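[1] have a look; sequence and predicted model below, questions after that.
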Amino acid sequence: MDNPKLKPATLAAQAMGALDHQSGGVVPPIQPATTFARDRDYQPLNPDNVYLRDQNEGTRLAEKLIARLEGAEASLLFPSGMAAIAAAFRTIPNGGRAIVQSGIYWGTTKWVREFCERRQITLDEFDARTPETLAQACVTPAQLVLIETPSNPWLLTVDIASAAEQAHGAGAKLLVDATAATPILCRPVEHGADLVMHSVTKAMNGHSDVLGGVLSTARDDDLWQEIATDRQGAGAVMSPFDAWLLVRGMRTLPLRVERMCENAQKIAEALLSHDRVEDVYYPGLSGFTGHDIASRQMAGGYGFLMSVLVKGGASEALAVAGRLNLFHRATSLGGVESLVEHRHTIEPHTGIPENLLRLSIGIEDADDLIADLDQALRS
């Protein structure tokens, strides 16, 4: 599907036009082979395939689809979101410098801190609530700037275009974790980002049955080739079956994201006016910090993730989570099913309010979810 005018919904539903040409099936096939045959002259039967790592048709299809949805030059799949983050950070030389947004996904923060310490990389963390702190950090040269927008679980929105300008002024590449937006809502490359990362475990797959990550690039340059070479050599690749499941999930991505955003907006507005709720963190609320930025760089909705501050302390928040019937109590986000998590239980050392519940809104009926939340809050 080379037509540049095709919309994301068409590209995704048609899986880039992929078919099983051998059987005529309308579903792209799975090829699980780990090695590929050669002819009697010892030439590969298929010059694109010699040995499974990054040589798999299903993986390449998923990467091409993501790149088209992202508006990127190319994409590379990894076995997890953290593997994708790690691949970008391994391009920083020993003794280099990284600038990272604080208050993002704790798994990223923890790994980056430990990695930078091992490699003698100077790490500066900035608070996205005060944008001038990024400008101050970018006065000194660096190799990589990482932002997460909307952030997890604070739902902070960072101006990607401004961050790109500041990062480039420091001689750094801008890496954007856009997991909570998906390329359906935001395409960071169009705002100046150099690299975009998604945990495809979340909404990209959307069915809570695939572990994976992806990096996409604005340019197929030397840095990108360094990442690709390192991935191939280190074997940090996704399995053929997971790639097949990912393509299957992405075929409904635009439809799922549309429904999830509609649900989330209704739920956020209902909770904000609830007498048992202290506050709601959601970019779609007009009074929420970052709403204006989100309105400029997100199209079609404000995402499916929100955090709710329950009146009372940890015990009341945990009690509310325990009384929910439709929300699964589980750690993840972006699936078709709605999830609730008491984040302080998971990361009590990061300053997360003890009364915060993180909600990932699925594709269920919004009124059913609102009723479930109301009974849990009032019981």
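    In hand now; what should we look at? A quick note: this is a predicted structure, and the numbers were derived from the prediction, not measured.
[2] CA only for contacts and neighbour counts going forward, please
    OK.
[3] residue contacts, the one residue sitting closest to the centre of the chain?
    Centroid-nearest residue in the chain: residue 179, 1.6 Å away (criterion: Cα atoms, centre = their mean). Residue 179 makes contact with 149, 197-200, 202-203, according to Cα atoms under 8 Å, 6 or more residues apart in numbering.
[4] now do 7 Å
    Neighbouring residues of residue 179 by Cα atoms under 7 Å, 6 or more residues apart in numbering: 198-199.
[5] below is structure B, check it against A:
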Amino acid sequence: MTTKKHGFATRAIHDGQKPDELTGAVNVPIYLTSTYQQEEIGKNKGHEYARLTNPTRDALEESLCSLEGGTSAHVFGSGMAAITALCTMMKTGDHVVCSDNVYGGTGRLFDKVMTNYGLTFTYVDTSVAENVAAAIRPETKLVHIETPTNPMMAITDIAAVAAICHARGVELSVDNTFLSPYFQQPIALGADIVMHSTTKFLNGHSDGLGGVLVCTKPEHAERFRFVQKCTGGILSPFESYLLLRGVKTLAVRMKQHDANGRVVADFLKGHKAVERVFYPGLAEHPQHELAGRQQTGYGSMLSMELGSLERANTFAKSLKLCLLAESLGGVETLICHPATMTHAAVGAEGRARLGITDGLMRVSAGIEDVEDIVADLEQALDRLGS
């Protein structure tokens, strides 16, 4: 556990990332070893086998724990591996309440895999806190929310939902991937566990998969360390190193992501080819005020409605600088089509219920010169007419 005596950017650079004691190297070394020499039977230097611990991974977990303000952090080979580890808190017969508009892979895991082991799930619009209260049952063990949601950018009041959960003896987990700990601190708002796909903003360079659970209780730490040991879904030393490198620049990157996101949202709102923009930083967003209270920025994630699959595809094929690709949070601007990419598994009926149309495009504004991002979006949108 680390302290908060320093500011966020300072902790991002230094917590968990001490110079190497042997050589003085300012970067944490990549410890490429599967096992460790033991001094004698029953005595080692803190490490036995790489599935259990690795010095590079240990440094990363200390860093991420500090940034989210938790008591322990546990990294996994992907965001989905982290969500899977989260599910190991439950047993047959337990119930989970989940945001109805989450990453498609989360719902796919819950409905297609975890239900086979006797877990049950209820999906509600968690942006209305009363929906959460109404969905909790005696067998409910966890409420899992994503805020802002992917890709509709709905906001959930974390503090209000946390109060409901704790009054009913239920734990709250929050997927904080879209904002990163720089713009949102769920634990400070009452969350018990924070989850990230570290592939996104924490890494920031689109070059490594990963996931993390940041926890607040000793029993969480014991459980997830055990899961890492038993299932082996751990993050590799090299990807741990990439993530440590990415985290060092998180503060400066997020500032630029946020600045660019606001400019892009304003531009798209005014373009005749765009029917609607979903971005909490716009005054017309229904939860703009809530976002301003529980976040310290609006970030770079937004979605826009173009009206049809044909128009969306014409736009996508016309891009020259921005990249049509899944994922988000990289330094480059990434644009995806949720209906055929991130939320294909939800199905047409499920997408219709959530408002994910064939004309919806999600934008992850990068940190390029914003004038260049806007110019590329403009030339692609102009091909659509009005």
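    Looks like it arrived, so ask away. These figures come from a predicted structure and were not determined experimentally.
[6] TM between them?
    The TM-score (TM-score structural alignment, normalised by the length of the first structure) is 0.95; 374 aligned residues with a Cα RMSD of 1.6 Å.
[7] residue in the second structure paired with the residue nearest to the centre of the first structure?
    For residue 179 of the first structure, the aligned residue in the second structure is residue 177 (criterion: TM-score structural alignment).
[8] how about the secondary structure of its match?
    Assigned by DSSP: H, G, I helix; E, B strand; the rest coil, the conformation of residue 177 of the second structure is coil.
[9] and the strands in the stretch 151-300 of the second structure?
    If you assign secondary structure with DSSP state E, counting those that start in this stretch, the strands in the stretch 151-300 of the second structure sit at 171-175, 193-197, 211-215, 276-278.
[10] what span of the first structure is the last one aligned with?
    On the first structure, the counterpart of strand 276-278 of the second structure by TM-score structural alignment is residues 279-281.
[11] run through who's touching that stretch.
    154-155, 268, 272, 288, 306-309.
[12] also stretch 213-233 of the second structure?
    51-52, 65, 70-77, 81-82, 85, 192-196, 234.
[13] make it 6 Å
    Outside of stretch 213-233 of the second structure, the residues that reach it under the criterion Cα atoms under 6 Å, 6 or more residues apart in numbering are 52, 65, 70-74, 76-77, 192-195.
[14] same list (those) but as JSON lines, adding distance to residue 341 of the second structure and neighbour count.
    What follows is the contacts of stretch 213-233 of the second structure, written out as JSON lines (distance: Cα to Cα, whole Å; neighbours: other Cα atoms under 10 Å):
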{"residue": "52", "distance to residue 341 of the second structure": "34", "neighbour count": "17"}
{"residue": "65", "distance to residue 341 of the second structure": "31", "neighbour count": "26"}
{"residue": "70", "distance to residue 341 of the second structure": "33", "neighbour count": "26"}
{"residue": "71", "distance to residue 341 of the second structure": "35", "neighbour count": "18"}
{"residue": "72", "distance to residue 341 of the second structure": "33", "neighbour count": "26"}
{"residue": "73", "distance to residue 341 of the second structure": "30", "neighbour count": "28"}
{"residue": "74", "distance to residue 341 of the second structure": "28", "neighbour count": "27"}
{"residue": "76", "distance to residue 341 of the second structure": "23", "neighbour count": "27"}
{"residue": "77", "distance to residue 341 of the second structure": "21", "neighbour count": "22"}
{"residue": "192", "distance to residue 341 of the second structure": "30", "neighbour count": "22"}
{"residue": "193", "distance to residue 341 of the second structure": "27", "neighbour count": "24"}
{"residue": "194", "distance to residue 341 of the second structure": "25", "neighbour count": "27"}
{"residue": "195", "distance to residue 341 of the second structure": "22", "neighbour count": "28"}
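[15] can you redo those as a markdown table with distance to residue 281 of the second structure?
    As requested, the contacts of stretch 213-233 of the second structure are arranged in a markdown table below (distance: Cα to Cα, whole Å):
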| residue | distance to residue 281 of the second structure |
| --- | --- |
| 52 | 42 |
| 65 | 28 |
| 70 | 27 |
| 71 | 31 |
| 72 | 32 |
| 73 | 30 |
| 74 | 32 |
| 76 | 32 |
| 77 | 32 |
| 192 | 27 |
| 193 | 26 |
| 194 | 23 |
| 195 | 23 |
